[in-house]
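Student: Quick check, what structure comes out for this input:
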Amino acid sequence: MYELSLYTFALSPRYDDLVVISQAGINIGNRLLPARKPEELCLPGMRLQQYTGDSLHMLHLPSGARMTATTHPDGHSRQRPVDQDWWWDASVPLTMRERQTLAALPAMTPDAETLLAALAVRFCLRDPNGRWDVGMWFNDPLSHLRTSKRSGGHSRRLDGEGDHWTLQWTSLPYPEDLLQALTDTQAGLNGATAMHRGDVCEIRFGSAVLTLRPSAPRCSHLPIPEGRDERGRAAAARPSDPPRP
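Tutor: You can find the predicted model right below:
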């Protein structure tokens, strides 16, 4: 997500297709797709399925998941396919380097995959009533309401294996906004709960645990989301979570 966060966009997750609505679709493609350039800047296994000038339709070979970068909110192209020979297409198999990179990734359980996917697709999420806003991890639209300011660079790190993952970051977003986005009674991940253990905040989904470790303020200062009891249990049912990309 770091590569995407360099640009302004909105996310619209569909079934096996993460639609990225942005005026910088070509730049996003250059960040994710292998081409005549070093592979370090690319997502291993990502390939171009179709380019239409206003949309890039991409396929992740290892998982079969799709991503569309487009200027249109409905995710559909308005132009005809364009021939191109810059980005690798789906006919190019995984390279040895890509296989080695993918093999080195830590294993992830289904519950952890769902929880982390929920984190990714809520990158731009905000409360329409103005109570919280993730702000795409660099912007704070609610700064006028804050009693403190977060700063200190833009370092982000996700570590873990299996069911247990830890997210560390500096600066934005505010941890309470991120927690609300994942556990909100309407827009949160269905079944996710928040737990506080001293200075540590955990978000649980099934057997998976995501530990939040922001630089400051400490998680112990985070409020329990509205509609939940002191143990983080949901007080009322909410609609099912949208399919993960």
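Student: all contacts plus neighbour counts: C-alpha atoms, from now on.
Tutor: Will do.
Student: Can you show me the helices along this protein?
Tutor: 25-32, 96-103, 110-121, 175-183 (DSSP state H).
Student: Give me whichever of the ones you listed is most buried.
Tutor: Highest mean neighbour count among these (mean count of other CA atoms under 10 Å): helix 175-183, with a mean of 24.
Student: Could you check how far that helix is from the centre of its chain?
Tutor: 13 Å (CA atoms, centre = their mean, to the nearest Å).
Student: Following up with a second sequence; could you model it the same way so I can compare the two?
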Amino acid sequence: MPSSRRRSLRDVRRAYTGEDKKAAEAGVGRGGLGVTHCSPVQRRFRATLAVHLFNENNGKPPFSDAELHSARAFLSYTMTVSPRYDELLCIVPGALENALSRLSSSSSDPRHRVPGLRVAASAPYQAYHLVDLVTGGRMTLARQSAYPSIADIRSGKPGKSSSWAREWPGLDVAISPVERAVRARIPAMTEEIEALLAALVACLDARDPAGEWALGLWWTDPLRRSITAGHDGGISLWGSGGRWELAWTEHPDPDDIVGCLTDPHIGVPGAAAVRLSAHVREIRLGSSVLTLRYGVSRADG
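Tutor: The predicted structure is shown next:
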């Protein structure tokens, strides 16, 4: 790709994602912005991650602690999401290790956040490279866009270690029967649903350069509009096959999600939206449907 074309894509991408130049340029490619376009492995991983991010362990089936392990608290950290074709990078400038603890279990907190997620390599206080043992998907948490690669870490170039590096299970820790059972409880989904859910994860903090929509990590509005959010009634994402429903009560507004998923630059190709009521939208892709239900969460009963 000519350098001028790549720079142009980089700048458009930055307007949507808020990335710095280095992160945005690393993400463009394959003829487009590269925000929601990813490998099949990465698509499956991100869709699974969406189930853990958009559910809460509230003691009610199917979201009880015994059946689902929520990583919802991960979204409470300020971060820049920098999706690549075969990796999901989250740049967390502060409290990096705390953010990691919301995704992975540790020796001090043995509860499984995202079962099967392992630390493949770590440069404490700089970067943590994660691998999902079930899908093979990769995710990296880093303090800044310039961070040590796995090769650098394994060669000892970061030159620094601490007890943080030993807190989380590595690739040598096989997936446990409990973890496997939790993952098995997540219903199967079509490739279209995977694509929509994966896009929500890739666009966690995306915003429209024209100021029409913004997702704001699902807790704030970076466009500073006068939007009245609902009460904190929880969030739930569940379904089966080609029919899934996302229900929540706070940020973002459902039309923000519609705007993101159908955006001509970073949306999911072929996705179309239907307004069913003031609080309900449908995102249709092929024969699959993701229902967006705002203001009344299934977690409320």
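Student: related to what we said a few turns ago, out of the helices of the first structure, nearest to Phe9 of the first structure?
Tutor: Of all the helices of the first structure, it is helix 25-32 that lies closest to Phe9 of the first structure, at 9.3 Å by CA to CA.
Student: What residues in the second structure pair up with the closest one?
Tutor: On the second structure, the counterpart of helix 25-32 of the first structure by TM-score structural alignment is residues 96-103.
Student: that older thread, including distance to His60 of the first structure, could the helices of the first structure go into JSON lines?
Tutor: Listed next are the helices of the first structure as JSON lines, based on distance: least, CA to CA, whole Å:
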{"stretch": "helix 25-32", "distance to His60 of the first structure": "10"}
{"stretch": "helix 96-103", "distance to His60 of the first structure": "12"}
{"stretch": "helix 110-121", "distance to His60 of the first structure": "15"}
{"stretch": "helix 175-183", "distance to His60 of the first structure": "25"}
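Student: residue in the first structure matching Trp244 of the second structure?
Tutor: In the first structure, the residue paired with Trp244 of the second structure according to TM-score structural alignment is Trp165.
Student: Distance-wise, check the closest residue to its match other than its chain neighbours relative to Ala117 of the first structure.
Tutor: Take Trp165 of the first structure and drop its neighbours on the chain: the residue closest to it by CA to CA, 6 or more residues apart in numbering is Leu210, 4.9 Å away. As for Leu210 of the first structure, its distance to Ala117 of the first structure is 12 Å (criterion: CA to CA, to the nearest Å).
Student: repeat for Ala35 of the first structure
Tutor: Going from Ala35 of the first structure to Ala117 of the first structure by CA to CA gives 26 Å.
Student: Identify the residues contacting stretch 138-147 of the first structure?
Tutor: Gly130, Trp132, Asp133, Val134, Gly135, Lys149, His154, Ser171, Leu172, Pro173 (CA atoms under 8 Å, 6 or more residues apart in numbering).
Student: switch the cut-off to 10 Å
Tutor: 5-6, 126, 130-135, 149-150, 154, 171-174 (CA atoms under 10 Å, 6 or more residues apart in numbering).
Student: Just the buried residues of that stretch, please?
Tutor: For stretch 138-147 of the first structure, the neighbour count (16 or more other CA atoms under 10 Å) marks Asp140 as buried.
Student: now the strands: where do they sit in the first structure?
Tutor: For the first structure, applying DSSP state E gives strands covering 10-14, 17-21, 46-51, 55-60, 66-70, 156-161, 164-169, 193-197, 200-205, 208-214.
Student: tell me the most buried of these?
Tutor: Highest mean neighbour count among the strands of the first structure (mean count of other CA under 10 Å): strand 66-70, a mean of 25.
Student: To what extent does it diverge from the second structure after superposition?
Tutor: Taken over the aligned residues, the distance from strand 66-70 of the first structure to the second structure averages 0.4 Å (mean CA distance after the TM-score superposition for the first structure).
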